Structures are given as C-alpha cells and as structure tokens.
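Engineer: Just need the structure, nothing else, for what follows:
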Amino acid sequence: MADTDQLAQRLEALENKLWTRSYLMKIAEFDGATIAPENGAAARGEAMAALAGEHHELLCNEDAVDLVSGLEDAVASGAVADPKIAAEVRTLARDQREARAFPTEEVEAWSRLTCEADAVWHKAKVANDWASFEPYVDRIVEALKRQAAYLDNTRDPYDVWLDQYERGMDAAAFDRFFAQVRETVVPLVHAIGERGEQPDAAFLTAHVDEARQRALSFDLMKLVGLDLADTCLAFTEHPFSEGFAVGDARVATHIYEDNLMSNVYSIIHEAGHAAYELGVDPAYARTCLEGGTSMGIHESQSRFFENTVGRSRAFMGPLLSLLRRHAPEVYGDVDENALYRAVNIATPSLVRTEADELTYPLHIMIRYEIERKLFAGEAAAKDVPGLWRDLTRSYLGLEVPNDTLGALQDTHWSGGSFGYFPTYALGSAYDAQLIPAMERDGVDLAGACASGDLAAVRAWLKEKIWRWGRGKDAPELILGACGAPFDATFYCDYLSDKFSALYGL
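Structural biologist: Take a look at the predicted model:
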C-alpha cells in the first residue's frame, strides 16, 4: 500500500477519535444548558475537562504532528490530489498549530472554569445577581489574555480572539464596519422616534400558553425546512442551537406566554443555524470540515431566515396561517399587513434577543465597546454594569432597571466567548449581500417566501455556503457566492430602504 494511502487511513482514524470527543462534549454542554440538574455542574465540568484534555492530547501528540506534517508535504508535492483531503489537511493543520500553543492543563482548567461560570450565570441572571457572576468575568478575561499570548504574543489579545471567531478580522476592521453602520442606523432610529408612527399591535403581547407555543415551534421548524428526524427542540434560559453531526442538529428556545413572537423568531433564527449545520456535505462527516466555518457566516444564515425571510412582507401569509392555526383567538382577525408592520416595529429596547432588525447592531456595539475596555485593562468586571447603563443610555436612549435586563442578559461571556458578539452584526451584513446575489442567480426569493416553499432558497444556500462546512473561510465564501468581496454598503442600504419605506421617511 502506498505511503499516501496509509497517511489517509491514519488521518481518518485520528479525525474519528477527535470527533468522538467533540461530540460527547457537545452532548454534555447541551444537556447542561437544557435539562441537567443544578447540582450536576461540578461533575459535568470534570467530565468535560477530561474530554477536552483527551481531545487536546490526541490532536497535539507527536504522532499527530508527524502525520499532519507528512500530509502537508504530500499535498504540496501533489502526491495527494483529493481536494477533500487537501482541505482536511489545511484545516486540521491550523487547528493543530493553534491547539499546540496551549498546555493540556490550560485546556482542562478552561473547560472547568467555563462550565462552572455557565452554571453560576444561569442562577445569577434569574436572581439579578451580578456580584455572584462578576469574579468569573475577571477570571475568564485574564485566562483569555494568557491564552491569546500563547497563540500570538505580538498582537493585541482582543485582536487574536476577534480573528479566531472571524478569520482576518481585528478591532480596526470592526471599527470601520461599526462606524459605517452607525452612520446609517443612528439617524434612522432618531428619525423614526421623531416622525415615525408606530402601529397598534396589541396582539403581540396577547397570552398564548406554553403547550400551544411548543406545538407552533415544531411547525415553524418544518416551515423553514428542517426535517424533524434530524433535529430536536429543547427549552433553556437563552435560546441557542448546536450542530452535533450530519443528521443531528439541536435547537433550544425559551417561551414567554405573553410574548409569542419572542419564541417565533427564536425558532426561525435557530433553525437557520441548524439548517447550515445539516447542509454540510455528508462526505465531511466526522472530519474537521464538519460544521460552520465562522461565527459571522453562521449568523448570516440565522439572520437570513429570521429577518430576510421571516420578517419579509411575502412571508406573512405562511406565518399568519400557522399563527391562526395555533392561536386563532389572537390572530384570527389580524391581516398580513398588520402582522408585517408589527414584526418590523423599530424602537429601542433593552434585550438584544428581542431587538428589532434596525436597532439590533446598536446592542452589539454596546458589548463590543465593553469587551474592548476589559481587554485593554481600562475596566474590570465590577465596572461592567455601570458601563452597560451608560452605553445603553447613549446608544438606545434607555435606562437599564436591573442587571437581568442589562449585563446579565446574554450567556456568551459565561462560556468565554469574548470577541463573538461583533460577528452578530457582521452576519447581518453578510446576509444583506447574499440577497441580490441569490436573486441574480434566478432565485425568486419573494415568491418562495410567499408560497412557504423555501426549497429553492435552501438549495442556493446549500450550494454556495452550507456544503463547504469549514473547508472555506468567510472571505472565500462571500466572494464565491456574491462575486465580490464583503461590502457593508449592502447592509446599510438594505436597512435604510426597508425602514424608510416602513415609516414613510
């Protein structure tokens, strides 16, 4: 057997072992955020730390390093011509280089810390108890600074993490992006506040019990295009989704009985994430190419379904049909135009996950500015609630009544995801650039939304984005799908056109 064939077999064996540890860690994490008992956090943390340590050792030991090096040489020489293997080698080599920067004990300690922090955050949010969570923020930031130095001690630590979540991005690039978005969004928000007339939409806060919302959730998942044999629905404090494997993506939502639309758009948003994970080429199963390539691309898919589809005028027919089926006493007399105006109300609010499409990026700017201060040493965790109040007043013109609705509202920091938030806004901007590209390729987006049959939309996204998994980074995907590099002008024009029309500005 040729040496290259042996290398390919060893690669497959290594990736299977790595995938198994990752899969088990995802199960533990999903369980912890949904159904696990409160007192199970410590045991779960130890199990996850052990799995993280095993994963790290498998990826970084001498045999794995020699294997990846040999495969890189084989690809460079042309001895390995299979593009799938070449992509695996390229991606795994980067994963390995970055993982080898960390001692195994650092990886295990990080897993314990974030597991414990997540459990504390869940209790702290409900109790409005920033003080209990505060020490974990400081510990996590310090750990991330230390880890950033392992990766690249020549760069600003925050830039290192921004690049980890979105390759090629740093604070300077995000500063330019946010400045362009701010120039569009802030005047629009002010104009709507001064001259825009808000619709009467009392039905948005009508009571719809949990049982009916659960039933509606499954119908929404099917409407977006998920096969329920590939996914499941769980319930949690903070909605999220996770791709486990080919044929296995999980969605978790939170139900408020007096805010049906919170659940509706959480489901549509998370279904977009799940669709991306489930759309990866099955040939990538149990390899390093399985899963989404970046947080920004992932958010582009969830925001595409939530906003471009879910809040479009064309989609109101299919959506209203489901709402009438599950809550006829509330939505029986609501027409499509009224629903469209209601789900696109633009007005500042306190909670990011409930924010309208226009003010949403302002929420991201608040978190971005706080993260930068924490990493620059200009603030510590004790300062975060005050900074949150100040920035909310500045960007949204609102007073924050408590930390549950302020600095404790998001789960991300408890998991160590600093540098993640900016990708939420970037994903919305990617989404806006995909729309004209899709339509140029002959997809009738409005027609698909109006019919409730999104098959053509999903097929285009699968071909251009989903199937590539981690095999292509965001810049290459956007260039391939849109025929041009990323340009935030598409996003700014989209917001300006949509909300100027909605409010007659």
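Engineer: Please make it C-alpha for all contacts and neighbour counts, starting now.
Structural biologist: Will do.
Engineer: so where do the strands sit in this structure?
Structural biologist: With strands called from DSSP state E, the chain shows them at 231-235, 240-245, 248-253.
Engineer: In a markdown table: those, plus distance to Thr392.
Structural biologist: Formatted as a markdown table, the strands of the chain follow (distance: least, Cα to Cα, whole Å):
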| stretch | distance to Thr392 |
| --- | --- |
| strand 231-235 | 29 |
| strand 240-245 | 24 |
| strand 248-253 | 25 |
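Engineer: Out of the ones you listed, which gets nearest to Asp66?
Structural biologist: strand 240-245 (27.4 Å; Cα to Cα).
Engineer: For that closest one, which helices and strands make contact with it?
Structural biologist: Under the contact criterion of 3 or more Cα pairs under 8 Å, 6 or more residues apart in numbering; DSSP states H and E, strand 240-245 touches helix 3-34, strand 248-253, helix 260-278.
Engineer: tell me the most buried of these?
Structural biologist: Sort these by mean neighbour count, taking mean count of other Cα atoms under 10 Å, and helix 260-278 sits at the top with a mean of 25.
Engineer: chain center to that helix, what's the gap?
Structural biologist: Here helix 260-278 shows a centroid-to-chain-centroid distance of 11 Å under the convention Cα atoms, centre = their mean, to the nearest Å.
Engineer: What of stretch 181-196?
Structural biologist: Averaging C-alpha positions (Cα atoms, centre = their mean) puts stretch 181-196 26 Å from its chain's average.
Engineer: this one as well, want them side by side:
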Amino acid sequence: MADDVKKLSRKLRRLERKLWTREYLLKIAEFDGATIAPQNGAEARGEAMAALAGAHHELLTSEKSRDLVRSLEKAARKGRISGQLADEVRVLARDQREASAVPTEEEAAWTRLVCEADTVWHRAKTANDWASFEPYVDRIVAALKQRAERLDASRDPYDVMLDQYERGLTAAQFDAFCEQVRATVVPLVHGIVQRGYQPDASFLSDRVPDAVQRQISFDLIDLVGIDRADTALAFTEHPFSEGFAPGDARIATHIYEDNLISNVYSIIHEAGHAIYELGVDPDYAYTCLAGGTSMGIHESQSRFFENIVGRSRPFMGPLLKILRRRVPDTYDDVSEDELYRAVNIAQPSLIRTEADELTYPLHIMIRYEIERLLFAGEARACDIPRLWAELTRKYLGIEVPDDTRGCLQDTHWSGGSFGYFPTYALGSAYDAQLVEAMVAEGVDLGEACASGDLSPVRAWLGAKIWRWGRSKDAPELIGGACGAPFDASYYCSYLARKFGALYAL
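Structural biologist: This next block holds a predicted model:
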C-alpha cells in the first residue's frame, strides 16, 4: 500500500474510533434510560443525548471527514485498497451520505424528541393512556417523512424507512411476502380452530418468584452460549438487547411472576441478538463494520434461538432440566412432550412478543398496515386505536380490550422505529432457509439441541452470519450462507410441517 493510502487509512481509523466513542455513549444513555434511570431525569438525559448525537453527526458529516472518505473512495476505485479497508470505506461513505442529508441541528432535535417520547410511552403503557402518547406519534412520523424526503425525494417515504432497516426492501416486496405467508398461515389457523383441540398448558401460569426467574435467566444465557463476563442482565418494560463493544452486549427482560415462559423466551430471544453482536469479527471493533448488518438479519438470529432452537422438540430436554432444578414443584411432573406442546400452542392472542410462531406474522401485518397508512397520509395517530382494533379483528379474530394490550404494547414507535416491524417476519423466514443450509452442510441441529451443546450451531452461524458484521448486507449474507437468494417458500413449508404435525392437520 502506497504511503499516501497508509496515511489516509490511519486517519480513517482515528475518525471511526471517535465516531464509535460517541455511539457507545449514546447507547449507554439509551440503555440506562430504559432500565434504571429515574423518570424525572428524562429531560436532562435527552439534552445530553441530543448534544452527543449532534457531535456525532457533525463529526461524521464535516467537510474534513467527507474529504477523507472521498479520497479513500477514489483509491478504492483505482484498486489501491481492498479487503476490510475497502469495506469500511464503502459502508462509512454510505453512512456519511445518508447523515449528510439531515442537518446537525435536526439530528439533535430528533434525538431529544425520541428520548422524551420513550419516557412518555413507558408511563402511557402502564396507565393505558394512549392520549398522552398520541401527539408524539404524529411528530415522529412527520419528522421521519421529512427525513425520507431529504434522503431520497424520488421514492415513497415508507420505502426509504424500510431501507434503513433492511437494505433494498420495498413495500411492494413485503406485500408479496405477506401474501405468500398469509396463504399458508390463515388456513392452518382456521384448521386448528376447527379441530377444537389445545394441549394442557395450565402449568405455565404457576407462580414463579422474581428471584427464581432471575436465576433461570442466567441459566438460559449459559445454555445459549454467552459468557456471563460478556453480558449484563437488566429489567425493563419491553425486553431488548444492545451490543456496546467487544465483550459487552447487554440484555434487558421483563419478569411476570405468573408467566415464567414469557421471560424464558424473552431471554433466549435477546440472547440471540447479543451473541450475534459478540460474534462479529474482532478486527471490526471500533470501526463502522462493527455490529449487526440489518434488523432482518438481527431478528433472524434472535428468533433462530427463540424458535428454531428454543421451541424445538429436542431442546425440551435441556430446558426442562433447568426448570426442574429451579421450579421442581411444577416441572418435576411435566414431560418433555407436554412442555413441547405447551410452548408451541398456536392460537390468536393479543401480545406480539407472546405470540406463537404461526400467528406471529399476522401481528406484524397489523403494525405494517398501520405504518403504511400513516406514511401515506391516510391516517393519523388519533386513528391508531381504531385501526388496531379493526386489524386485530381481521387478522386474529379477537377483540382488543384496552390500548395497553393493543397499540401501546410495543416500544418501537416511541423510538422512531417505523419500518422495523417487517424485519421480524423476514427474520423468521430467513431462519427456515438457514436451517436447510445448516443441515445440508452436516450440522446435526437436533442432536445439538437435545444435548444442550449448541457449539456446532454457533460455529456455523458465526462463520456464515455473525463474523461479517456490517461488511455484507442481508441479500449477500443469505445468498452466501444458503447458496441461493432468499425464498419465503422455506418458511411456509416449515410452518406447515411443524403445525400440521402438532395438530394432526
């Protein structure tokens, strides 16, 4: 590498480390705000986060930073740089172009707005008070539509938002995906309802004290394969996780003493996110390539551990071993088959995060359709409770008793994450195709789940997905791992096989 390119690359690494430092501090403040920070500190936290976001934005988009990236892009075009450095230049240039479309003061104001909105949402959900949160939804949607226009005025603003979470995804593509999935899911749901049979799951509602559930949480983190020295467990209204740095990916859960299984699968799900972050190539640390590449891929990893592993028949042995040790009075008398059937009950329900695999994509469609209407200007925040009730009735055939269990149940909108929800369904669909490729390459998934030794699964996912960080977008990752482009038919076949067998359809 010529001396001038070496000098430029050193400058790039210094810039990336400075950007990472600001991102790290923002994540710390956000995690703190959702877990242990007092409500009355929200305004001060919002000011601090706005200042940090503004400083990050200003550094990323400064003329000096842009000149540096342009010089490296020129070197890349001439073939003077390659490998990791070329990937860093490509990804940072994209980040820079998108950030440059938004003024620094607007970025700071946005951070202040979503910090305030998140605090209001937490109170509103607890109090069943949509009216207090409603104005923030309209403000956030307006801000995002303005941002979308700045990013690409030639495209539908909702397509621009989808692209922020899953590169290349459009509403037309997701519409086609939904149509294909509905054609499988709806007849299966109807068939289960008509059959009129559900297995006994009464033991799942036995009371399990908070302290015991915390012990189980750490047992499950161990089982997924995360070193406890690499993570911390916190508690919040809506479970989530965040990757901060090498050796630091944190998990936040919510414990209900009368619903142990909620925490069990929240932990396994969030541990899937965390282990992805921890599995990124260490050479990417402190660069723009660190972290997951997209929310679709991120959700594929969390839902892989939650569903493909965590709700599989072979995994019931290791799971039941933990439950019997911690809650013997209930689980000593529960068989592996009884537990398997109980945790895979398929029936319409209100809460997305508690939904079974089969009806889960219908929950996503409810949120997706509302977001489309908001961005098209065909609905406002005041319409959301009504729309939620109508779509829940349409897709799930049940009534919404209150907003806490309806349109206030998810944290995403308070953080401005419009366009995120479709990635949950895509992640589940990616998983079905990843399983086929994993098994075809000789990984005995059933044996790994039955033994409780998931190292072969982690090794395969680590090599095919985790290590690449942001250096590859979702289509390239899926194509590389599976040897073919994404195909939702794998997902539809998986659902039909699993639930057809469970309910003898």
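Engineer: quick one: which of the strands of structure 1 is nearest Trp388 of structure 1?
Structural biologist: Smallest distance to Trp388 of structure 1 across those (Cα to Cα): 23.0 Å, for strand 240-245.
Engineer: who touches Leu25 of structure 2 in this structure?
Structural biologist: Leu52 (Cα atoms under 8 Å, 6 or more residues apart in numbering).
Engineer: Distance of the spatially most central residue of structure 1 relative to Gly292 of structure 1?
Structural biologist: Geometric centre of structure 1, nearest residue: Glu299, 4.7 Å, by Cα atoms, centre = their mean. Distance, Glu299 of structure 1 to Gly292 of structure 1, using Cα to Cα, to the nearest Å: 10 Å.
Engineer: What is the neighbour count of the nearest residue to His207 of structure 1 once chain neighbours are set aside?
Structural biologist: Of all residues not flanking His207 of structure 1 in the chain, Asp258 sits nearest, at 4.5 Å (Cα to Cα, 6 or more residues apart in numbering). Neighbourhood size, Asp258 of structure 1 [other Cα atoms under 10 Å]: 15.
Engineer: In this structure Asp258 of structure 1 contacts Ala202, no?
Structural biologist: No - taking contacts as Cα atoms under 8 Å, Asp258 of structure 1 lies outside contact range of Ala202: 10.9 Å.
Engineer: shared neighbours, those two?
Structural biologist: Counting by Cα under 8 Å, 6+ apart, no residue touches both Asp258 of structure 1 and Ala202.
Engineer: Redo the helices and strands packed on strand 240-245 of structure 1 as CSV? Include distance to Ala425 of structure 1.
Structural biologist: Formatted as CSV, those follow (distance: least, Cα to Cα, whole Å):
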stretch, distance to Ala425 of structure 1
helix 3-34, 24
strand 248-253, 21
helix 260-278, 14
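Engineer: Which stretches in the stretch 251-400 of structure 1 count as helices?
Structural biologist: 260-278, 295-303, 316-326, 328-331, 336-343, 360-376, 384-396 (DSSP state H, counting those that start in this stretch).
Engineer: nearest to Asp95 of structure 1, of these?
Structural biologist: Of all those, helix 295-303 comes closest under Cα to Cα, at 16.0 Å.
Engineer: Return the residues in contact with Asn16 of structure 1.
Structural biologist: 286-287.
Engineer: how much space between the counterpart of it in structure 2 and Ala285 of structure 2?
Structural biologist: When structure 2 is aligned by TM-score structural alignment, Asn16 of structure 1 is paired with Arg17. The gap separating Arg17 of structure 2 from Ala285 of structure 2 is 9 Å, by Cα to Cα.
Engineer: and if you look at Gln301 of structure 2?
Structural biologist: 20 Å.
Engineer: out of these two, which sits in the more crowded spot?
Structural biologist: Applying other Cα under 10 Å to Gln301 of structure 2 and Ala285 shows that Gln301 carries more neighbours, namely 27 against 17.
Engineer: Tell me the counterpart of the more buried one in structure 1.
Structural biologist: Under the alignment by TM-score structural alignment, Gln301 of structure 2 pairs with Gln301 in structure 1.
Engineer: Just give me the neighbour total for Ala215 of structure 1.
Structural biologist: When neighbours are counted by other Cα under 10 Å, Ala215 of structure 1 registers 11.
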